[in-house]
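Engineer: Take a look and give me a structure for this.
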Amino acid sequence: MTYDYTIHVLNKLPQNNKLRLHCASGDDDLGTHTIDVGYDFHWHFCDGWTGRTLFFCHLYWGSKQIAFYVFRSKWAYRCWLDCYWEARSDGIYFSGKNPPGALEKKYDWHT
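Structural biologist: Predicted coordinates for the structure are as follows:
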């Protein structure tokens, strides 16, 4: 059985700050995008029966950046068909549903 997932990466930085991101898997390169505050960059995919799907994103905000996995098949239980990530000024937050419930800080920015 396969499931259809949606990954969301939302720019929740302070007003007038753009977020640049590049997301990809081993099979799909989603390209580099620059998104405004409040914008939700999202995509859909079907997790294959082999259970080896992996997506990562590299986020850039000014001189700060971070690269991390946004989906791994073995994490599927953490995402109720949606993985929701927010880029904020103090780091990257996660919720396993959309609309998100309480978000948990997962990563700090690197300089």
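Engineer: Please make it C-alpha for all contacts and neighbour counts, starting now.
Structural biologist: Will do.
Engineer: Now Lys97: closest residue in space that isn't a chain neighbour?
Structural biologist: Excluding its sequence neighbours, the residue lying closest to Lys97 (Cα to Cα, 6 or more residues apart in numbering) is Asp82, at 4.9 Å.
Engineer: these two touch, right, the one you found and Val9?
Structural biologist: No: counting by Cα atoms under 8 Å, Asp82 stays clear of Val9, with 10.9 Å between them.
Engineer: quick one, which of these two is more surrounded?
Structural biologist: The neighbour count for Asp82 versus Val9, taken as other Cα atoms under 10 Å, is higher for Val9 (25 against 22).
Engineer: Proceed likewise with the subsequent sequence, for comparison:
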Amino acid sequence: MKPLAGFLLVSSSLSLCCLLLSKFLEPEYFSSAEFDVRVINGFRTNSSLPLVIWCSSDDHGDIGGRALQEGDDFGWVARANFWGAAAHFLCTVKWDGMRKRFDAFVAGRDGRRCGPLRKCSWLVREDGFYFSSDEVSWKKDFSWF
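Structural biologist: Have a look, this model is predicted:
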């Protein structure tokens, strides 16, 4: 094999490897990315009081909200820019005299933890707020107070 042909083969192989890595390892940092964000009413003793949620973003403005009965959800698509930033969604949640503001999505924090499916789910329960990237395994992130 001639030296130039060997160099081109190695160069092409490296380019292909870099392309594959950028597509599969951390896609949110190599292109603009969309994340499915969802907040679910996970109260077990909800009675007749709904969980009220209202969300907004500096970039997207007021995205609205709703009153969620047990099992209902409120969701939207968060878009992070090329650098994995510029997406921040803040929500206020109220239920039976309790009120909590929380960061439902922050691109720099959630880009990796939302997993390869880019699913960022919150389950709100009586004892706090749980996060999941697959809606199967939930981890308590913080309490109401």
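Engineer: what TM-score do we get after superposing?
Structural biologist: Overlay of the two chains. TM-score (TM-score structural alignment, normalised by the length of the first structure): 0.88; 108 aligned residues with a Cα RMSD of 1.4 Å.
Engineer: What is the equivalent residue in the second structure for the residue nearest to Lys97 of the first structure?
Structural biologist: Under the alignment (TM-score structural alignment), Asp82 of the first structure pairs with Lys119 of the second structure.
Engineer: mind checking how far Glu34 of the second structure is from Ala107 of the second structure?
Structural biologist: 10 Å (Cα to Cα, to the nearest Å).
Engineer: who's more crowded, the two?
Structural biologist: Per other Cα under 10 Å, whichever of Glu34 of the second structure and Ala107 has more neighbours is Ala107, with 24 against 18.
Engineer: What's the more buried one aligned with over in the first structure?
Structural biologist: Matched by TM-score structural alignment, Ala107 of the second structure corresponds to Ser73 in the first structure.
Engineer: same thing with Trp144 of the second structure?
Structural biologist: Looking across to the first structure (by TM-score structural alignment), Trp144 of the second structure lines up with Trp109.
Engineer: So its match is in contact with Ala87, correct?
Structural biologist: No: in this structure, Trp109 of the first structure is not within contact of Ala87 by Cα under 8 Å, at 9.3 Å.
Engineer: which of these two has more neighbours?
Structural biologist: The neighbour comparison of Trp109 of the first structure against Ala87 (other Cα under 10 Å) goes to Ala87, with 23 against 18.
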